[in-house]
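A.B. asks: no sequence on hand, only this structure:
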């Protein structure tokens, strides 16, 4: 009798919790990012999409695919790689503090490419791929097809080219695949790192480009930022929300901190239903970019 009462009480409590969860009335989510996608890592489909199927430049978000190809190549992470003079011109400004001819272990080259978005590091990883640079680009595109990223194209490993294009929905697939590698999770969320180069021997300090990795409350499991003038400010993340891994893809924002602000708005929207608000300048930027996208390829604006 007592056991039956306990079971009944627990059933009622669970029903109340479900009812409360279902009772959350969500306002329309307001984001500064022009294109976005939100999904639980373990579920198919999107929780939210904003122009999620629009093909756009993705800047250094590219480096997540670079990391995935490196890991799947099976090449030893302990191998020392030399930084060779570029064999092709960089598509955009590629300033680096790394000295030509110096060496660094592949694991650390990958780490600084992810956490600090070091372009020379990403380029060097491709140069040392079996078959060389061109084979690396082919592997990037082959992996995209394998993952079902059918609207994605890569032409370089850094993201400096505006011809590296994808969609927010496709990038959700990329984050899910990258999250299967503990090294990518660790390297992309490293807060600070001092790289120890040799020949010549010197050190360089690097910091993570995403301020949210420094906040324990976020539990960030994967992070990658990106920026080109044509791509705007971009951010992809995997973080824990109520015990479930959530993927957020935020593409083309005006301000440096706008994607981080959007991540916070998404988090509040899912937990409280509050849609938030964005600055007037962000709204104006979005209208301008939507008009430019429509003019260039006839893309229609859709919010799901």
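C.D. replies: Perfect, I can see it now. Note that the structure is predicted; figures quoted are calculated from it, not measured.
A.B. asks: contacts and neighbour counts: CA atoms only from here.
C.D. replies: Fine.
A.B. asks: any buried residues in stretch 178-191, and which?
C.D. replies: The neighbour-count check on stretch 178-191 (16 or more other CA atoms under 10 Å) flags 178-179, 183-191 as buried.
A.B. asks: out of the residues you listed, which is nearest to residue 39?
C.D. replies: residue 179 (13.7 Å; CA to CA).
A.B. asks: could you report the distance from that closest one to residue 22?
C.D. replies: Residue 179 is 29 Å from residue 22, where distance means CA to CA, to the nearest Å.
A.B. asks: re the thing from before, mind checking which of the buried residues of stretch 178-191 land in helices?
C.D. replies: Counting by DSSP state H, those place 178, 183-189 in helices.
A.B. asks: mind putting those residues in CSV, distance to residue 285 included?
C.D. replies: Output for these, formatted as CSV (distance: CA to CA, whole Å):
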residue, distance to residue 285
178, 31
183, 36
184, 33
185, 32
186, 34
187, 33
188, 29
189, 29
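A.B. asks: what's the most distant pair in those residues?
C.D. replies: Greatest spatial distance among those (CA to CA): 178 and 189, at 12.8 Å.
A.B. asks: using the three-state scheme, assign the most centrally placed residue in the chain.
C.D. replies: Geometric centre of the chain, nearest residue: residue 236, 2.6 Å, by CA atoms, centre = their mean. Remark: residue 236 carries the secondary structure label strand [criterion: DSSP: H, G, I helix; E, B strand; the rest coil].
A.B. asks: tell me the spacing between the nearest residue to it once chain neighbours are set aside and residue 49.
C.D. replies: Sequence neighbours aside, residue 249 is the residue nearest to residue 236 in space, at 4.4 Å (criterion: CA to CA, 6 or more residues apart in numbering). Separation of residue 249 from residue 49 (CA to CA): 9 Å.
A.B. asks: second structure follows, compare the two:
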């Protein structure tokens, strides 16, 4: 009889509450990178460095400069040789160059960026004109100095100014206890959280072991296939070994430089479920386990063909785990699927006399090669029933159709892929994803989110606003904070207090709109307004209880005139189950984007605890502008729509809250704009402007203007100076 009651078999019909919370792997200020990683100087060859620069379309791929001895060399040679000379990983040097001056991704770096490539000898209060630091000027010197100082730190840990492993310190008013010498040295080199968070993010994006366990990778330069297991890559010796474990069409093609991020594991030499015969024993290969047959008679009794037996030496099978012995009483030692017609949930995975429930989708995804046999309930009752359902195998790509979201299974958990950009960059294909329902997804625990920064990986989308290079207040603004940057690269050309946090007021609504659209907020549907659910200060449209508004008009009105009620309406009618859940998805996305100094607590901007910095707002804006719907909505001087809830009103016209739109004589065009105001901070403004003559585009961000009546005066002055030539941005190249 069954070892457990059949009543348990209704598990498949139970209702599971969806628990699809996203997990985010956060920056740990106490441990940024290991000492082994920093000192792995042989991780890459010179050609690997060159290929890395080539793949990213980097300016440095063709750049030559004198090295520290004055000999002209390529950037790749300078980086590689500095790594060898000081026993420092060339990947560490590349990450430093990106963190300090965005040199890997900047298509046209200034001479100043190249001359101070690693930020070496340039302190927060220094200028690059200081005569005392000119000996460190030049790309070759900077690379050599940056690698050399890390080696010097390792050799001089007793010096008082060198931060210490396992010794508490304070960085930007935050207590930190470095858990590796490398982490301590990073804080010695750059004593700020922002710069080191940026270092970690760059390192993880470029060199972190990004793909989950179970992923099949294919070399872009050869026919080699590899299986990822516990941060190692295991090569398949031949196609037979591959196809008995996985479907080759699921493989993701990657450059060899990406494969080099994983250490080599044991080669997968034999097809799965091979019969291997050593001098003394015959085995069934069950993935990485060798299961001995009790005797040759058992091999024959089970029905294996002698021609299928592979002779091996003890060396061939070194490293395999020895599993349970197979006897004549072993039922389906290689596994089989039972289908029980009498049961509502008919499928069971049977192996060694043990039966486990399994869903048809898991069979299709991971067990297609197993035979499905029709059996009766009486047959099942002869087996031991274990009610732990069979999970999806590691590396399985899932598509949750209810919310249009992709996941990858790893260690029994589903890891959400952050966005479509990450999905595409990593090489996943929708055709390889297994569609699942919310009920199936809810049974799988949540794992850490998978996110890649496209601006660090794509040769087309590059964001340069994270550079640690000093930012000058060349516009001499009276405002507490402002920032001006090139668009779309994000290269910051001027600013003041760009890393200081301020309440952002209604600039919040850009995030509300972006997240709503990513949560499938249906613009073609309408929503009934409820004062109980949505009422808040700032109902500019004077919506009444029970009135209906088209979602498209709600989104446009929220952005154009900062209607707060509509922000709450949109937040509560998007994907997540509550407004609080909606806010959490915004903060998760901000973490994905690296907007580390931004925190949102509600969707309108009325709460002064919605905070950000000018640098973060630049990053947020550049990302949001990739959405064409929002890009159009925040570039409307006015917006007209039909009031569907009251035919007597007819068409309604709303005017953008940025009054600069009304000035037709401006020397610049406003391509996008969002205003914000609350008493706690004053007036904020974010604009994308275009020089009417040169057609160059710039982001202008101004914060904390306390004089409400003059809230557009300083932004206008900055934009006019920007396009008039009064400020020579070209001088920044010196």
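C.D. replies: Great, that's in hand. From a predicted model like this one, the values you see are computed outputs, not experimental measurements.
A.B. asks: can you pull the TM-score for these?
C.D. replies: For this chain pair, the superposition-based TM-score is 0.74 by TM-score structural alignment, normalised by the length of the first structure; 248 aligned residues with a CA RMSD of 2.3 Å.
A.B. asks: mind checking what the residue nearest to residue 236 of the first structure lines up with in the second structure?
C.D. replies: Under the alignment (TM-score structural alignment), residue 249 of the first structure pairs with residue 701 of the second structure.
A.B. asks: how many neighbouring residues does its match have?
C.D. replies: 26 (other CA atoms under 10 Å).
A.B. asks: got it, and residue 98 of the first structure?
C.D. replies: Neighbour tally, residue 98 of the first structure, other CA under 10 Å: 16.
A.B. asks: now do the same for it: its match in the second structure.
C.D. replies: Per TM-score structural alignment, the equivalent position to residue 98 of the first structure in the second structure is residue 543.
A.B. asks: tell me the contacts of residue 563 of the second structure?
C.D. replies: 538-541, 557 (CA atoms under 8 Å, 6 or more residues apart in numbering).
A.B. asks: what of residue 480 of the second structure?
C.D. replies: Here residue 480 of the second structure is in contact with 496-497, 703-705 (CA under 8 Å, 6+ apart).
A.B. asks: between those residues, which is closest to residue 225 of the second structure?
C.D. replies: When the contacts of residue 480 of the second structure are compared for distance to residue 225 of the second structure (CA to CA), residue 497 wins out at 49.9 Å.
A.B. asks: before we move on, the earlier item: and the buried residues of stretch 178-191 of the first structure, which is closest to residue 26 of the first structure?
C.D. replies: Looking across those and measuring by CA to CA, the closest to residue 26 of the first structure is residue 179, at 28.8 Å.
A.B. asks: which residues touch that closest one?
C.D. replies: Taking CA under 8 Å, 6+ apart, one finds 185, 221-222 in contact with residue 179 of the first structure.
A.B. asks: what does residue 170 of the first structure give?
C.D. replies: Taking CA under 8 Å, 6+ apart, we find residue 170 of the first structure in contact with 53, 148-152.
A.B. asks: 7 Å instead, please
C.D. replies: If a contact means CA atoms under 7 Å, 6 or more residues apart in numbering, then residue 170 of the first structure has residue 149 as its contacts.
A.B. asks: please pull up the equivalent of it in the second structure.
C.D. replies: Using TM-score structural alignment, residue 170 of the first structure pairs with residue 616 in the second structure.
A.B. asks: tell me the spacing between its match and residue 497 of the second structure.
C.D. replies: Counting by CA to CA, the gap from residue 616 of the second structure to residue 497 of the second structure is 12 Å.
A.B. asks: and for residue 379 of the second structure, the neighbour number?
C.D. replies: Around residue 379 of the second structure there are 12 other residues, counting by other CA under 10 Å.
A.B. asks: and the longest helix belonging to the second structure, which stretch of the first structure?
C.D. replies: Scanning the second structure for the longest helix, with DSSP H as the assignment, gives helix 139-155. Counting by TM-score structural alignment, helix 139-155 of the second structure falls onto no part of the first structure.
A.B. asks: okay, the helix or strand just after that helix sits on what stretch of the first structure?
C.D. replies: Next helix or strand after helix 139-155 of the second structure toward the C-terminus (DSSP states H and E): strand 169-171. Mapped onto the first structure using TM-score structural alignment, strand 169-171 of the second structure spans no residues at all.
A.B. asks: return the set of buried residues in strand 169-171 of the second structure.
C.D. replies: If you call a residue buried by 16+ other CA under 10 Å, then strand 169-171 of the second structure has these buried ones: 169, 171.
A.B. asks: same question for stretch 139-156 of the first structure.
C.D. replies: Going by neighbour count (16+ other CA under 10 Å), the buried part of stretch 139-156 of the first structure is 139-141, 143-144, 149, 151-156.
A.B. asks: tell me where the first structure has strands.
C.D. replies: Assigned by DSSP state E, the first structure shows strands spanning 35-40, 48-50, 56-57, 80-82, 103-105, 165-166, 192-197, 202-207, 220-228, 232-241, 244-253.
A.B. asks: nearest to residue 133 of the first structure, out of these?
C.D. replies: Closest approach to residue 133 of the first structure among those (CA to CA): strand 80-82, 13.9 Å.
A.B. asks: helices and strands around that closest one, which ones?
C.D. replies: strand 103-105 (3 or more CA pairs under 7 Å, 6 or more residues apart in numbering; DSSP states H and E).
A.B. asks: return the list of helices and strands in contact with the strand it packs on.
C.D. replies: With 3+ CA pairs under 7 Å, 6+ apart as the test, strand 103-105 of the first structure has strand 80-82, strand 192-197 packed against it.
A.B. asks: re earlier: what lines up with the residue nearest to the centre of the first structure in the second structure?
C.D. replies: Using TM-score structural alignment, the partner of residue 236 of the first structure in the second structure is residue 686.
A.B. asks: my guess is that match contacts residue 674. True?
C.D. replies: Yes - counting by CA atoms under 7 Å, residue 686 of the second structure touches residue 674, with 5.3 Å between them.
A.B. asks: so what does residue 222 of the first structure match up with in the second structure?
C.D. replies: In the second structure, residue 222 of the first structure lands on residue 672 (TM-score structural alignment).
A.B. asks: number of nearby residues for that match?
C.D. replies: Other residues near residue 672 of the second structure number 20, with proximity taken as other CA under 10 Å.
A.B. asks: ok, now residue 235 of the second structure?
C.D. replies: Residues near residue 235 of the second structure, counting by other CA under 10 Å: 22.
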